[in-house]
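**Q** mind folding the following:
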Amino acid sequence: MKNLETPKTKLALFGVQGSVGNALLVESLGRQFETSVILSDLNAVTARPGIRAKQGDLFDPIGVSRSVAGMDGVICILSNPHLAAGADDRQLRSFDDQFVAIGALLDGLVIAGVRRLLLVGDFSWLDYDEQLPSPTLDLLEQRLLDSSLAWTLVDAPAVAEQLLEFDDFAHPHEGSETSELEPLRRFAAGVLDEFELANHIHERIRLTDHREVSP
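**A** All right, here's what the predicted structure looks like:
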């Protein structure tokens, strides 16, 4: 248990409007992190004790820098189709959108002086998807390799179509531990373990269990 003299870890989360995001929120609060969710629409999430909502534009480096200033690190769930969480409910579906978002994070965190970044998403493009433009893939990969940030790419888990809410993880019903709930709780624990320990800097990893990391 932390006391008043123990400094809190300050975490910023992008893309929390989904099952993975809710699992990460509950896990971060359980670890007594000072957690801020970054949104373009502050009404996109329900206000809860211990969770701060801050306005920020994921697709703009200056907007990112202002929203994450003072944080110890950032986790962005790129696999969330409602990543922007704006008034127009823009859905992040194209590789071009992800390209812009990753670039804004790489630049924005440097401006803000924040070094730790975890990206959760589908990184199959690193295997050179033939349907995507090769120059763009090369540019993004080179930007990551050249970045001074302590970044880690985490392959997103498969999730059910039914949204698992914050309360599903915080107050699970009897028998729910063997369903979709428990794997996502383990995944969230693994992500935050990596966030804190930073064992896989400049690597892409797959979490199979909260104690096991596969390259």
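
**Q** from now on I want contacts and neighbour counts done on CA atoms only, so please keep to that.
**A** Noted.

**Q** with adjacent residues omitted, what lies nearest to the residue most central in space within the chain?
**A** Residue closest to the average C-alpha location in the chain (Cα atoms, centre = their mean): Cys76, at 2.6 Å. Nearest-residue entry for Cys76: Phe14, 4.6 Å, with adjacent residues in sequence omitted and distances by Cα to Cα, 6 or more residues apart in numbering.

**Q** check contacts around that neighbour.
**A** Residues in contact with Phe14, defined by Cα atoms under 8 Å, 6 or more residues apart in numbering, are Val37, Ile38, Leu39, Leu58, Val74, Ile75, Cys76, Ile77, Leu83.

**Q** and if we set it to 7 Å?
**A** The contact partners of Phe14, taken as Cα atoms under 7 Å, 6 or more residues apart in numbering, are Val37, Ile38, Ile75, Cys76, Ile77, Leu83.

**Q** elements contacting the helix or strand hosting the fourth one?
**A** It refers to Cys76. Here Cys76, judged by DSSP states H and E, is contained in strand 73-77. With contacts taken as 3 or more Cα pairs under 7 Å, 6 or more residues apart in numbering; DSSP states H and E, strand 73-77 sits against strand 10-14, strand 116-121.

**Q** gap between that strand and the chain center?
**A** Between the centre of strand 73-77 and the centre of its host chain there is 4 Å, according to Cα atoms, centre = their mean, to the nearest Å.

**Q** I have a second one here; can you model it like the first so I can compare?
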Amino acid sequence: MKNAETPVFKLVLFGAESSLGNALMVELLARQHEVIAVVDDLNRHAPRPGLHFKIGGLDDADQAAQSAAGGSAVIALLAPGDLTVQARMSEVLVAGLARTTIRRLLLVGDFDVLDAPGKYSAAQRESADRVADVLQRSALRWTLINAPDDFPGLGMEHFRSIDGTLEPGVSEPLRRLARIAAGMVDTLELDLHRGEHLNFVV
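**A** Got it, this is the predicted structure:
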């Protein structure tokens, strides 16, 4: 039974097709939140109770606004590997959300550079600084999160049967990503870490 004191989100999820995205969808649905997963191909996804799929992306602010429309909060998992691309997508997302009523954002990307700038190039530091600056100048209640190590290929069924029989080598990353997803949903539900930069250590 749902606790009436726990807020129910209609969560818009960018990056839903990643392993962490699948972990988040399972965790959110288990807590009776509604999920709108933004994807580029509806044919790859089967409908589930509480889970809706929408074509969209972060190519420009109009697309970002249309993708997020109807939600009450956003989690954006930025594609790993290129901080310049992540900075551009972050700017597009913030500009798009400014056209909606959504004010809560969890932004996940390669932001370790903010913790250890000396390990990164000047261009990478500049890109991370751009992300932090655009968030700080926005009206959003944001949380910036370092992307965890990925383990590609984990789907929703893996996370639904986390205590079942697993392929060799899958158990540890599965449980790690599930715990990170639970921590991220806690951050939303309890309205924690506004304006903070987090690194989940599990």
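
**Q** ok, back up a step: got the contact list for the strand holding Cys76 of the first structure?
**A** Applying Cα under 7 Å, 6+ apart, the external contacts of strand 73-77 of the first structure come out as 10-15, 114-121.

**Q** equivalent analysis for stretch 146-158 of the first structure, please.
**A** For stretch 146-158 of the first structure, the external contacting residues (Cα under 7 Å, 6+ apart) are 79, 115-123, 200-206.

**Q** where along the first structure do the helices fall?
**A** 19-30, 61-68, 95-112, 134-146, 166-170, 181-197 (DSSP state H).

**Q** average gap between the shortest one and the second structure?
**A** Right, the one you point to is helix 166-170 of the first structure. Superposing on the second structure and averaging over aligned pairs (mean Cα distance after the TM-score superposition for the first structure), helix 166-170 of the first structure comes out at 0.7 Å.

**Q** against the second structure, where does that helix fall?
**A** The aligned range for helix 166-170 of the first structure in the second structure is 156-160, by TM-score structural alignment.

**Q** in that stretch, what counts as buried?
**A** For stretch 156-160 of the second structure, a neighbour-count test (16 or more other Cα atoms under 10 Å) marks Met156, His158, Phe159 as buried.

**Q** and which of those is nearest to Asp62 of the second structure?
**A** Among these, Met156 lies closest to Asp62 of the second structure (Cα to Cα), at 29.6 Å.

**Q** mind checking how far the nearest residue to the closest one once chain neighbours are set aside is from Asp110 of the second structure?
**A** The shortest distance from Met156 of the second structure to any residue other than its chain neighbours is 5.1 Å, reached at Asn22 (Cα to Cα, 6+ apart). Using Cα to Cα, to the nearest Å, Asn22 of the second structure is found at 19 Å from Asp110 of the second structure.

**Q** of those two, which one has the most company?
**A** Asn22 (25 against 21; other Cα atoms under 10 Å).

**Q** that one touches Pro152, doesn't it?
**A** No - Asn22 of the second structure is beyond contact range of Pro152, at 10.6 Å (criterion: Cα atoms under 7 Å).

**Q** what separation is there between the alignment partner in the first structure of Leu107 of the second structure and Glu174 of the first structure?
**A** Leu107 of the second structure maps onto Leu119 of the first structure when the alignment is built from TM-score structural alignment. Noted for Leu119 of the first structure: a distance of 32 Å to Glu174 of the first structure, by Cα to Cα.

**Q** more crowded one of those two?
**A** Taking neighbours as other Cα under 10 Å, Leu119 of the first structure and Glu174 compare with Leu119 leading, 23 against 7.

**Q** contact partners for that one?
**A** Ile75, Cys76, Ile77, Leu78, Thr152, Leu153, Val154.

**Q** for the residues you listed, which ones persist in the second structure?
**A** Among the contacts of Leu119 of the first structure, the contacts conserved in the second structure (both residues aligned by TM-score structural alignment, their matches' Cα atoms under 7 Å) are Ile75, Cys76, Ile77, Thr152, Leu153, Val154.
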